[in-house]
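>>> Only the shape, not the letters, is given here:
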């Protein structure tokens, strides 16, 4: 009999705790160890058993509580000890969330694992802001791209994206917004192309949407000191936001400080 535990790589959804999947909720209720990210809503941790160990491994720009290698080590160590381990990742684990690296590390050490999808912020945040990513007669294609390369990765092909895709959804792009904007303009996107930045998407009392165009969005960001975490949406569908917005201002949340997310005890 194999006494090894198992690692569950679970998508927590984009923020609103009610958007977690039923499977994800069930695994949180059974977990011995929960290793969770910065953008995981703390209400989700209420599903944990009193005896569960909570390990915070949040990452913010310029500051990583735990390096990826240490996260990988914790997953294997706890599963080898026979624990049921939930690695709770904001959004969907397969969308710019490094799930492939963590799954591969488990596989190399013969640790059983399961990947549980979640609702990604690139889909949910625009809808909570009233922006459909496709719309008949306006947009029939959408691309999800990262605006922040790492480890020597090639940057996105902005030329192909600008010319061939109706709607662009850009993750982790705030710090590179000037370069992204300039690249899209250089490759033919009009300065009048609508743009929306959605900060803390789906979080009650925290979500903010800043709308503009490729021509003026950079200046608006400076004026309003708009900062990450934010999803960037570029395309004509953004114009529907003024008619379809339904969520912002619709409630309050007791969570007011990022530091409230950063409470976990290494078990």
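Arrived safely, thanks for sending. None of the values given here were measured: they were computed from a predicted structure.
>>> drop to CA atoms for contacts and neighbour counts, all remaining ones
OK.
>>> hey, where'd the strands end up in the chain?
Assigned strands in the chain, in chain order: 6-11, 33-36, 53-56, 59-60, 63-64, 84-89, 113-116, 142-146, 167-171, 194-199, 208-213, 230-234 (criterion: DSSP state E).
>>> Would you format those as CSV with distance to residue 99 and mean neighbour count included?
Below are those laid out as CSV (distance: least, C-alpha to C-alpha, whole Å; neighbours: other C-alpha atoms under 10 Å):
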stretch, distance to residue 99, mean neighbour count
strand 6-11, 7, 26
strand 33-36, 13, 26
strand 53-56, 17, 20
strand 59-60, 15, 14
strand 63-64, 17, 10
strand 84-89, 9, 27
strand 113-116, 8, 17
strand 142-146, 15, 17
strand 167-171, 16, 22
strand 194-199, 23, 25
strand 208-213, 28, 20
strand 230-234, 20, 25
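>>> Save the ones you listed as TSV, and put in distance to residue 23 too.
Putting these into TSV (distance: least, C-alpha to C-alpha, whole Å) gives the following:
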stretch	distance to residue 23
strand 6-11	9
strand 33-36	15
strand 53-56	19
strand 59-60	25
strand 63-64	28
strand 84-89	12
strand 113-116	7
strand 142-146	25
strand 167-171	26
strand 194-199	27
strand 208-213	29
strand 230-234	26
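>>> residues contacting residue 121?
Contact analysis of residue 121 by C-alpha atoms under 8 Å, 6 or more residues apart in numbering lists 13-14, 91-92, 201, 231.
>>> Recalculate using a threshold of 7 Å.
For residue 121, the residues meeting the contact criterion (C-alpha atoms under 7 Å, 6 or more residues apart in numbering) are 14, 91, 201.
>>> Presented hereafter is structure B, for comparison with structure A:
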């Protein structure tokens, strides 16, 4: 007999396989069916039951395995037929992840629902590069904005954010980079610092650092592309060299241990 029909929407984190919560791993392990996206580290699927059905429902290079209405129908079908469905999404499922939409759809069919938050790439990816999204005397707030709307236009919120002194983190914005540069340039911010981080927190990570006026040339030189995060603001200039800190920490640890003998 199948278990109670249930949907758990789970955040898989930004890419590094270890940046996932214990609660998320438990959900994956208990799933009868897992529907996973393109930005999910597939190593996480090793935690699934050998009996679980694994279905890729992501988008790669503009090609959809399933459209959203089809994913919604899959969730309901599999939950009613098999029991526990885990919808595994990159980052946090409630940050441009459409997790709320899927939960609402499932509830219409009296399916039990739950959500497991994930570490958002909007914060974690800059952090891995030593970039704080806020810092005293540099930024008192930050915007997280989708670069491309459902109608494939640049988000109007980017123009609003460009008028502020806040850090601006843009997801899904590489296709609109030229327009983003124009928006910030019109606000007199051609020398504002910019970081573009591709495949953040993964072994394939690539980074370009520049200003609004130079970032397009840097992207071309370094061949940066999606999936990438754009970080704009003074905090990019406040970037911490984490490799140096790790080296010092290791040295201090060795010194401490040597003094105990």
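Done, it's in. Here the structure is a predicted model, which means the values were calculated and not measured.
>>> quick revisit: from the contacts of residue 121 of structure 1, which single one is nearest residue 127 of structure 1?
Closest to residue 127 of structure 1 out of these is residue 201 (9.2 Å), distances taken as C-alpha to C-alpha.
>>> so what's that closest one closest to, chain neighbours aside?
What sits nearest to residue 201 of structure 1 in space, not counting adjacent residues and going by C-alpha to C-alpha, 6 or more residues apart in numbering, is residue 125, at 4.4 Å.
>>> the helices in the stretch 101-250 of structure 1, which residues?
121-128, 158-164, 177-186, 217-224, 241-244 (DSSP state H, counting those that start in this stretch).
>>> hey, which of the ones you listed is tucked in deepest?
Comparing the helices of the stretch 101-250 of structure 1 by mean neighbour count (mean count of other C-alpha atoms under 10 Å), helix 121-128 comes out on top with a mean of 23.
>>> rewinding a little: what about structure 2, which of the contacts of residue 121 of structure 1 hold up?
When those are mapped onto structure 2 and scored by both residues aligned by TM-score structural alignment, their matches' C-alpha atoms under 7 Å, the shared contacts come out as 14, 91.
>>> before we move on, the earlier item: pretty sure the residue nearest to residue 201 of structure 1 is touching residue 203, no?
No: taking contact to mean C-alpha atoms under 7 Å, the distance of 9.2 Å between residue 125 of structure 1 and residue 203 leaves them out of contact.
>>> The nearest residue to residue 23 of structure 2 once chain neighbours are set aside and residue 12 of structure 2, how far apart?
With C-alpha to C-alpha, 6+ apart as the criterion, residue 23 of structure 2 has its nearest non-adjacent residue at 6.9 Å, and that residue is residue 116. Residue 116 of structure 2 sits 9 Å away from residue 12 of structure 2, going by C-alpha to C-alpha, to the nearest Å.
>>> cool, and residue 181 of structure 2?
31 Å.
>>> who wins for proximity to residue 147 of structure 1 among the helices of the stretch 101-250 of structure 1?
Evaluated with C-alpha to C-alpha, the helices of the stretch 101-250 of structure 1 place helix 177-186 nearest to residue 147 of structure 1, the distance being 7.4 Å.
>>> helices and strands around that closest one, which ones?
Helix 177-186 of structure 1 makes packing contacts with helix 158-164 when contacts are defined by 3 or more C-alpha pairs under 7 Å, 6 or more residues apart in numbering; DSSP states H and E.
>>> how big's the offset between the helix it packs on and structure 2?
Superposing on structure 2 and averaging over aligned pairs (mean C-alpha distance after the TM-score superposition for structure 1), helix 158-164 of structure 1 comes out at 2.0 Å.
>>> Tell me how far the spatially most central residue of structure 2 lies from residue 16 of structure 2.
The structure's structure 2 has its C-alpha centroid closest to residue 121; by C-alpha atoms, centre = their mean the separation is 3.1 Å. When distance is defined by C-alpha to C-alpha, residue 121 of structure 2 is 10 Å away from residue 16 of structure 2.
>>> ok, now residue 129 of structure 2?
Following C-alpha to C-alpha, the distance that separates residue 129 of structure 2 from residue 16 of structure 2 is 13 Å.
>>> how many neighbours does residue 213 of structure 2 have?
The burial count assigned to residue 213 of structure 2 is 17, neighbours taken as other C-alpha atoms under 10 Å.
>>> In structure 1, what residue corresponds to it?
Using TM-score structural alignment as the criterion, residue 213 of structure 2 maps onto residue 215 of structure 1.
>>> And for residue 230 of structure 2?
By TM-score structural alignment, residue 230 of structure 2 lines up with residue 232.
>>> Return the distance of that match relative to residue 195 of structure 1.
To residue 195 of structure 1, residue 232 of structure 1 is 7 Å away according to C-alpha to C-alpha.
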